[in-house]
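*Asks:* Sequence unavailable; structure follows:
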């Protein structure tokens, strides 16, 4: 249990704040669709369109907030964004039209994505380089725990299905977000780092190795939506396994990430180590998707075995992908531009939330097992390409001491 608790100081405060904020986000996610369709009277199509627009705004906001964090400091940026998000969430209670819904949800999701980028820069500003990935691992663990607690709490409260309960939960979410922002005020101030002369305002967009890494990360990040969106439909429509097996897969995945993400972060300590972890994650994701493809057409017992085996392999891949991606995101970024680099990294991680629900349901599922295998090949190639991209970065930075090991 000792290894599960964040160390005292900045990491623990960030983790507590993250747990509070993601619990609120989990509650909000679990109730918002039903609230806007059943209480506000929006159609499912309107809610879907509004969430898509908001998702696009969030992706753009993550990059902008990173640049702001570089200019004015990551701590103040994160606090401001979380407090604005808390007010916008409370604004859900006053939405009466589609336009109001789009505005409110766009502000909420924009602040959520932007705060993620600012928090990444905040970790870089508060934590020494050798401890940043471990800090992100703690934050990822509490994120999974918070989202699960929030989702369960929201699901229980939904049994009442009344407008009063919905509004009460919305206001509670706003209070949780505000509390998270206030906790961040206990953290030390992070002053902006002066950029060397001759550097432009948007340095990250001229860093081709980092942009290539972000592209590979966007592909590997698709594993998440495949797990939560594509897999349950595949189990229900194309396998003989009971749908309840999906709940087992999700619970197992959540518990393993909470318990072992910090331990997995110990496997990466530099750019070569991060690249190797991403390479291995691509291999594991490919094996996982092949197992899930195999489940189709098999007897129920064999389908269950294949699905659960795939879940184990997927979780191992997710643990390595997270540790490897965080390592490269921090180590490839210059100290004076951590905000904008973490913003682009956050954007790459979240891009799949807009693309994959459509790609998964319209490309992977209709193609059946072949769709799974082609997607497995895509993630395999992305993982295998990571060391080459990372090596290209190190070759451009000859001022680094020592020769990294790429074995």
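*Replies:* The structure has been received and is ready for your questions. Treat the numbers as computed from the prediction; the structure is a model and nothing was measured.
*Asks:* make it CA atoms for all contacts and neighbour counts henceforth
*Replies:* OK.
*Asks:* List the buried residues of the top helix by length along the chain.
*Replies:* Ordering each helix of the chain by length in residues (DSSP state H) puts helix 300-331 first. Neighbour counts using 16 or more other Cα atoms under 10 Å place 302-331 of helix 300-331 among the buried residues.
*Asks:* Against residue 267, how distant is the residue nearest to residue 295 when sequence neighbours are not counted?
*Replies:* Spatial nearest neighbour of residue 295, excluding adjacent residues (Cα to Cα, 6 or more residues apart in numbering): residue 303 at 4.3 Å. With the distance defined as Cα to Cα, to the nearest Å, residue 303 ends up 32 Å from residue 267.
*Asks:* and if you look at residue 335?
*Replies:* 23 Å.
*Asks:* ok, the two, which is more surrounded?
*Replies:* The neighbour comparison of residue 335 against residue 267 (other Cα atoms under 10 Å) goes to residue 335, with 19 against 15.
*Asks:* Run a quick check on the more buried one versus residue 192, I expect a contact.
*Replies:* No. Using Cα atoms under 8 Å as the test, residue 335 is too far from residue 192 to be in contact (9.4 Å).
*Asks:* And here is the other one:
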């Protein structure tokens, strides 16, 4: 998710889409906003649309704890949006470090985050997702404040390592808690709504950041990093109110066999291992490459203005926010492995369109990339809910933290490998072939996901309703 341009259109559309999920409760009755819309004489087709986008059974599953969870997601991602994509710019343009030092530090941070992820997964299983999230958020906030005022290479290195170690927790605590807050049959939809709020929060944060940040005033960067630290603590305080739902799992302690289980059993699960390998290929042909090389390709190979990048990402993120709920209805009950394979196909189509833009005039090239970003977004809104639901369907409760840490391994690997792979293409003047090579990687991931389907039960693959 690179630098994205947002408008208030998304906020109004999100309110219209989420109306059914909110509930006004009095002592005598619970009145959903669908009924509220009817009481205000809204057109019947609007009420029908609301009921279609968010089915009644899912609205009932969006309890008060789930709403608090969603509020935490938006708050934290708004703060993250304030500083997204500022890492290298902050070090090089503001603090005066070389580009080589900045990119090297970014790569080292990715490796450290990847190496610490298994440890965080173990902590989640042992202490519960809420406590782990609280500790990681407090440490992250402290590291952000320190990072905001670094002036020497040693200070930058220490701060980056602190952020990387804490960042190893990733989305793990939240994913585990969401799996506990909603019933199995609603997890896929719940993860999808959460992903929509992730993008909305980052988008609004990015909009605020764009209006504040100024390369000629280093203080603006300091304000953004400190603001993110404060917002993170606010989100952590709200998240802590869910402690009763996110404690450690103790039931397995009475069983000697289950009590001794750990990463050995997780890595012995061939379904999970095959999923992670396939997801790595998808990510190398998806998010990782987008974040690492798209801006470089657009500016240097298509010779398009850097200002067009914001417009391009606008189409991507607006598609996610506007289409997520509808897509969740379309994929419900279908094979998760096949849906993930379709993700790879969507991303391959994206890269083909991007490569084709080389032969187009600048205006048409920009237009074609905007269309391509819509296609890429369609893959995103399938990948996020389906991948998380599949991993959590495989996971036994007492190992859920470790399973989710392993499932997120693809993010760390792609974040570590794609800068090197992208550098090879552009350093040896094969940049025009970068889109096709990356797209083929996504197709390999698709083939591996289809092969994974044979190892999954119908329930794990999402082909049957969960009782």
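*Replies:* Received, thanks. Keep in mind it's a predicted model, so treat the numbers as computed, not measured.
*Asks:* Once aligned, what mean separation remains between the longest helix of the first structure and the second structure?
*Replies:* For helix 300-331 of the first structure, the mean distance to aligned residues of the second structure following superposition is 2.3 Å (mean Cα distance after the TM-score superposition for the first structure).
*Asks:* who's in contact with whatever residue of the first structure lines up with residue 202 of the second structure?
*Replies:* In the first structure, the residue paired with residue 202 of the second structure is residue 147, using TM-score structural alignment. Applying Cα atoms under 8 Å, 6 or more residues apart in numbering to residue 147 of the first structure gives the contacts 22, 23, 24, 25, 26, 27.
*Asks:* redo that, cut-off 10 Å
*Replies:* 19-30, 153, 254 (Cα atoms under 10 Å, 6 or more residues apart in numbering).
*Asks:* Mind putting those into JSON lines with distance to residue 230 of the first structure and secondary structure?
*Replies:* Conversion of the contacts of residue 147 of the first structure to JSON lines gives the following (distance: Cα to Cα, whole Å; DSSP: H, G, I helix; E, B strand; the rest coil):
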{"residue": "19", "distance to residue 230 of the first structure": "27", "secondary structure": "helix"}
{"residue": "20", "distance to residue 230 of the first structure": "29", "secondary structure": "helix"}
{"residue": "21", "distance to residue 230 of the first structure": "27", "secondary structure": "helix"}
{"residue": "22", "distance to residue 230 of the first structure": "23", "secondary structure": "helix"}
{"residue": "23", "distance to residue 230 of the first structure": "24", "secondary structure": "helix"}
{"residue": "24", "distance to residue 230 of the first structure": "25", "secondary structure": "helix"}
{"residue": "25", "distance to residue 230 of the first structure": "22", "secondary structure": "helix"}
{"residue": "26", "distance to residue 230 of the first structure": "20", "secondary structure": "helix"}
{"residue": "27", "distance to residue 230 of the first structure": "23", "secondary structure": "helix"}
{"residue": "28", "distance to residue 230 of the first structure": "22", "secondary structure": "helix"}
{"residue": "29", "distance to residue 230 of the first structure": "18", "secondary structure": "helix"}
{"residue": "30", "distance to residue 230 of the first structure": "19", "secondary structure": "helix"}
{"residue": "153", "distance to residue 230 of the first structure": "25", "secondary structure": "helix"}
{"residue": "254", "distance to residue 230 of the first structure": "17", "secondary structure": "helix"}
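*Asks:* If you rank those by neighbours, which is first?
*Replies:* residue 24 (31 neighbours).
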